[in-house]
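Asker: I'll drop the sequence and a predicted model, then ask my questions.
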Amino acid sequence: MLVADLVKLLEQRYPPEWAEDWDRVGFVLGEPDATVSRVLLAVDCAPAVVDEAAQVGAEFVFTHHPLLLRGVSSVAPTTYKGRIVHRMIRSGMALYTAHTNGDVARPGVSDALAARIGLEEVHPLRPDPKAPERGHGRIGRLPEPMTLTHFARHVAHQLPKSAASVRLAGDPTARVERVAVSGGAGDAFLADAARAGVDAYLTADLRHHPAQEHLASGGPALVDVTHWASERPWLDDVAAFLRTEAGVQTIVSDVDTSPWVLWEDNDS
């Protein structure tokens, strides 16, 4: 398959017009008429991911997070992003990104997160007004109720292993059955989770004050995981789609690009 054909296929599944206005998605670099037989999928286009793509011989890299989200005035090889761009061009790699258009798609990022923890009867947390079957986040029901502590442990066991641990906020003994999830940073949907009346909200990158105020206002319990771990499950879905529809080989990267690591006090 040609790069251009693969781009067309991806844009049919994740139309760029579904992305937020501030987002930068789509075809980033590469030769449209180059051939593709192997695709590497990753959350971030980081140096370690490009190293992996070179090692496995991938001609096409699909990422969730944009490499060039914010404007740059230079892609000189002396800059972080410039080094990545130059390396990929020299290696003959193409780069494609689906970000917020992948978030709202159905199936999308939060569908994969909901499926990984076993939610049933899944529907959008914040539906798109024009297409309510898709939208941000998902709400679903666990097959069996469990305590918040048990649920946090369940999440930790079901999601990809990441260096940082799972955090929870709320009564550890509280009953959890209806759950809202949002892959990636989920502060923006705290009010949606509260209005939905769920028992717990699973997301990433929750900040101190919004979480504190949410709980003080009677909002549902919170379970916070790393950004990478919350979005990594979706890559398996995209990989399966590309294998079936494009006939290409796919490799999903398990390089944990989270900047956080677990600190242990070995002197205590």
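Answerer: Here it is on my side, so go on.

Asker: when you work out contacts or count neighbours from here on, use the C-alpha atoms and nothing else.
Answerer: Noted.

Asker: need the helices for the chain, in chain order.
Answerer: Along the chain, the segments classed as helices by DSSP state H run 3-13, 47-56, 80-90, 100-104, 109-116, 148-158, 190-196, 208-216, 227-246.

Asker: redo these as a markdown table? Include mean neighbour count and distance to residue 263.
Answerer: Listed next are the helices of the chain as a markdown table, based on neighbours: other CA atoms under 10 Å; distance: least, CA to CA, whole Å:
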| stretch | mean neighbour count | distance to residue 263 |
| --- | --- | --- |
| helix 3-13 | 17 | 39 |
| helix 47-56 | 17 | 22 |
| helix 80-90 | 17 | 26 |
| helix 100-104 | 26 | 31 |
| helix 109-116 | 25 | 26 |
| helix 148-158 | 18 | 17 |
| helix 190-196 | 18 | 28 |
| helix 208-216 | 13 | 19 |
| helix 227-246 | 20 | 18 |
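
Asker: tell me the centre residue of the protein?
Answerer: residue 231 (2.4 Å; CA atoms, centre = their mean).

Asker: OK, contacts around the closest residue to that residue other than its chain neighbours?
Answerer: Nearest non-adjacent residue to residue 231, counting by CA to CA, 6 or more residues apart in numbering: residue 183, 5.4 Å away. Residue 183 makes contacts with 103, 109-110, 113, 137, 203-204, 227, 230-231, as judged by CA atoms under 8 Å, 6 or more residues apart in numbering.

Asker: dump these into a markdown table; add distance to residue 11 as well.
Answerer: Converted to a markdown table, those look like this (distance: CA to CA, whole Å):
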| residue | distance to residue 11 |
| --- | --- |
| 103 | 14 |
| 109 | 16 |
| 110 | 19 |
| 113 | 22 |
| 137 | 21 |
| 203 | 26 |
| 204 | 27 |
| 227 | 24 |
| 230 | 23 |
| 231 | 19 |
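
Asker: next one for the comparison:
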Amino acid sequence: MRVADLVELLEQRYPPAWAEDWDRVGFVLGEPDAEVGKVLLAVDCDPVVVDEAEAAGAQLVFTHHPLLLRGVSSVAPTTYKGRIVHRLIRAGIALYTAHTNGDVANPGVSDALAETLGLVDVRPLRPDPRAPERGHGRIGRLAEPMTLAAFAAHAADRLPRTAAGVRAAGDPDALVTTVAVSGGAGDVFLADATRAGVDAYLTADLRHHPAQEHLADGGPALVDVTHWASERPWLDGVAAFLRAEAGVQTIVSDVDTSPWVLLEGKHS
């Protein structure tokens, strides 16, 4: 399998046209004719992930988050991103990214999150008007209702563990049956979760004021997890796809690329 063949396969599953206008997805660097026998998949392309790819002998790194999302005028090795680019090129490792096109795909990032939480009867939270089976976020139902406190504990148990853990906002004793989820920073979909009439909305990177106002306006309970933990489950499905369709070996990185490494102080 050549890099170019793998790119073609990935773009059939996650067409770049599905990405948001501001996003930067697809083939980032590497030689199109280079052979690929092993792929490392990660949420972010950071120095520790590059270490892992080099140690494993991977020829391609697949990431969810773009390394070069915002424009740069230089990839000099004196810059953070430049050092990563130079390391990948020296090691002969290609880089490919599927971001918001992976979010809206079916199956996509939020499908994997819903499946990890055990949700059933899953459908998009904000469907794509042109293809309603795709879209941002997912809505589903728990097989058995549980309290918000129990659901937060369930999420902490099922999702990858992080130092920041899981936070919940709302009545701890309220019953949760229907749940909306969105991998990554999901406060843009707070109103969608309210309109959907779900009992709880699980996402990442919730901010103080939007969460406060959402609850004051009668929105569903909130469960906040780390960005990395909400998106890591998707990589297993991408890895399975590449093994089945491309015949390559895959390694899914469990390196927690969250910046938060400590949780201190009193908490209940």
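Answerer: Alright, I've got the coordinates. Bear in mind that the values here come from a model prediction, so they are computed numbers and not experimental data.

Asker: quantify their similarity with the TM-score.
Answerer: Here the TM-score for the pair of chains, by TM-score structural alignment, normalised by the length of structure 1, is 0.98; 266 aligned residues with a CA RMSD of 0.8 Å.

Asker: nearest to residue 36 of structure 1, of the helices of structure 1?
Answerer: Distance to residue 36 of structure 1, taken as CA to CA, is lowest for helix 3-13 among those, at 6.1 Å.

Asker: got the angle for that closest one vs helix 227-246?
Answerer: Orientation of helix 3-13 of structure 1 against helix 227-246 (axes from the mean of the first three to the mean of the last three CA atoms, to 10 degrees) gives an angle of 110 degrees.

Asker: who's in contact with helix 3-13 of structure 1?
Answerer: Applying CA under 8 Å, 6+ apart, the set of residues contacting helix 3-13 of structure 1 is 26-27, 30-36, 60, 94, 96, 105, 246.

Asker: same question for stretch 38-47 of structure 2.
Answerer: 49, 53, 57-67, 84, 228, 231-232, 235, 239, 248-255, 257.

Asker: rerun that using 6 Å as the cut-off
Answerer: Applying CA atoms under 6 Å, 6 or more residues apart in numbering, the external contacts of stretch 38-47 of structure 2 come out as 58-65, 248-253.

Asker: would you mark the buried spots in that stretch?
Answerer: 38-46 (16 or more other CA atoms under 10 Å).

Asker: how about the residues you listed in JSON lines, adding distance to residue 153 of structure 2?
Answerer: Conversion of the buried residues of stretch 38-47 of structure 2 to JSON lines gives the following (distance: CA to CA, whole Å):
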{"residue": "38", "distance to residue 153 of structure 2": "36"}
{"residue": "39", "distance to residue 153 of structure 2": "33"}
{"residue": "40", "distance to residue 153 of structure 2": "30"}
{"residue": "41", "distance to residue 153 of structure 2": "28"}
{"residue": "42", "distance to residue 153 of structure 2": "25"}
{"residue": "43", "distance to residue 153 of structure 2": "24"}
{"residue": "44", "distance to residue 153 of structure 2": "26"}
{"residue": "45", "distance to residue 153 of structure 2": "30"}
{"residue": "46", "distance to residue 153 of structure 2": "30"}
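
Asker: of the residues you listed, which belong to strands?
Answerer: Assigned to strands by DSSP state E, the following of those qualify: 38-42.

Asker: could you dump those to JSON lines with distance to residue 10 of structure 2?
Answerer: Output for these, formatted as JSON lines (distance: CA to CA, whole Å):
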{"residue": "38", "distance to residue 10 of structure 2": "15"}
{"residue": "39", "distance to residue 10 of structure 2": "12"}
{"residue": "40", "distance to residue 10 of structure 2": "14"}
{"residue": "41", "distance to residue 10 of structure 2": "13"}
{"residue": "42", "distance to residue 10 of structure 2": "15"}
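
Asker: which one of those residues sits closest to residue 171 of structure 2?
Answerer: So of these, ranked by how close each gets to residue 171 of structure 2 (CA to CA), first place is residue 42, at 35.2 Å.

Asker: what's the mean deviation for stretch 140-148 of structure 2 versus structure 1?
Answerer: In the superposition against structure 1, stretch 140-148 of structure 2 averages 0.2 Å from its aligned positions (mean CA distance after the TM-score superposition for structure 1).

Asker: in that stretch, which residues are buried?
Answerer: Quick answer for stretch 140-148 of structure 2 (16+ other CA under 10 Å): 140-142, 146, 148.
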